[in-house]
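Participant: whatever this is, show me its structure:
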Amino acid sequence: MDIVTATIGHRTDLEVGAAIDPLHLTADQRASGHLVAVSEGGRRVRISLPRGTELQDGDVLARAEGVAIVVLAAEEELFRLRPGKDAPGKDALCWAAACWQLGNLHRPVRFTDDGLLTPRDPMVAGFLDSIGQPYEPVVCPFAGYRVTGDQGYRHGHGHGHDHVHAPGHSHDHTHAHAGHHEHHPHDHGEDAT
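Facilitator: I've put the predicted structure just below:
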């Protein structure tokens, strides 16, 4: 198969009943832009996308022998956090602190309709436990809405038509906050020398 240098559509654009060959990719793989992977049907796919391009769940990469090769977000080990409802004041404070700290730690997040997902990490678990923010370990696709400093609130799954990015923008630093964040050596306990 030729090298894939651009997507050719989205799964939702395919005709009803179209044959697809899923290519399961993790969030890191979808953001890398350059990789070789094997589809569920055994097709070897070489991908070389422009810098800053991130594949989305449902993107169609190619058609081979009448079959559409479609990106599907692979299941990953994640934490799911949801804002609490039992004690609105305290729960709102925990939720805000959790979102702020995930951004401050430069942890990738995806917002869902009822909360957020972030990769499992013992440090994150320790922090969430310390402030009393409930979370649950889940295995599911790491997909959903994302917040980026230059684009605001973006939809990252389902329709896959958000492919316009600022020149040179990389998606390996998604934060839970949308504000400007300057990195100072003292922010994360680093040596200032």
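
Participant: for the rest of this, base every contact and every neighbour count on C-alpha atoms.
Facilitator: Noted.

Participant: the closest residue to residue 2 other than its chain neighbours in helix, strand or coil?
Facilitator: Counting by CA to CA, 6 or more residues apart in numbering, residue 2 lies nearest to residue 46, which is 7.3 Å off, once chain neighbours are set aside. At residue 46 the chain is in strand, as set by DSSP: H, G, I helix; E, B strand; the rest coil.

Participant: identify the residues contacting residue 46.
Facilitator: The contact partners of residue 46, taken as CA atoms under 8 Å, 6 or more residues apart in numbering, are 1-4, 34-37.

Participant: ok, it to residue 6 distance?
Facilitator: Relative to residue 6, residue 46 is positioned 11 Å away (criterion: CA to CA, to the nearest Å).

Participant: on that earlier part again, now, of the contacts of residue 46, which are buried?
Facilitator: Buried members of the contacts of residue 46, counted by 16 or more other CA atoms under 10 Å: 4, 34, 37.

Participant: to compare with the earlier structure, here is another sequence to fold:
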Amino acid sequence: MLTFTGKLSPDADRIPDSTIALTAEERTKTRQHLQLPDGDRIAVCLPRGVELGDGDRLVSETGEEVLCIIAKPEPVMTVTASSEFDLIRAAYHLGNRHVPLEIKPRYLRLHPDPVLADLLVQLGLNVKQEIAPFYPEKGAYGHSH
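Facilitator: So this is what the prediction gives:
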């Protein structure tokens, strides 16, 4: 089984041999077995704390193979509001519940949850169920040293 153990720097010019789409949660796991679109099974064994982003490339332990990571579209709720204040207030309430949250200037995005959807609607926000790539904030301690 091919094992990927390192992350290439963004300026590396290696062309990927394969591409795999991963959900937001899968992009946080440093050790996992995955199946490529062609059916081959691979292992990912990265240092603890490494998070993968859309377009990141991994290199195999032999250095011969490069794997490109893309963000897989997944079920999400996209929240919009008629004012910036309403969107900020929604982010506050969602943050109090410690849910993974993507924060953009014009929308918030989170995993589907009927209870949270009801709360957001009661706050006067628009909630739309979608299938889209999800890029939650890493949080205050989500940076690398």
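
Participant: the buried ones among the contacts of residue 46 of the first structure in strands, which ones?
Facilitator: Of these, the ones assigned to strands by DSSP state E are 34, 37.

Participant: output the buried ones among the contacts of residue 46 of the first structure as TSV; include the columns distance to residue 113 of the first structure.
Facilitator: Conversion of those to TSV gives the following (distance: CA to CA, whole Å):
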residue	distance to residue 113 of the first structure
4	32
34	30
37	30
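
Participant: name the nearest of the buried ones among the contacts of residue 46 of the first structure relative to residue 152 of the first structure.
Facilitator: Proximity of these to residue 152 of the first structure (CA to CA) peaks at residue 34, which lies at 25.6 Å.

Participant: which residue is the nearest non-sequential neighbour of the closest one?
Facilitator: Counting by CA to CA, 6+ apart, residue 34 of the first structure lies nearest to residue 48, which is 4.5 Å off, once chain neighbours are set aside.

Participant: go on, residue 134 of the first structure?
Facilitator: Distance criterion CA to CA, 6+ apart; nearest residue to residue 134 of the first structure, sequence neighbours excluded, is residue 81 at 6.5 Å.

Participant: list the contacts of that neighbour.
Facilitator: The contact partners of residue 81 of the first structure, by CA under 8 Å, 6+ apart, come to 115-117, 133-136.

Participant: for residue 134 of the second structure, same thing?
Facilitator: Residues in contact with residue 134 of the second structure (CA under 8 Å, 6+ apart) are 23-24, 71-74, 76, 102, 109-110.
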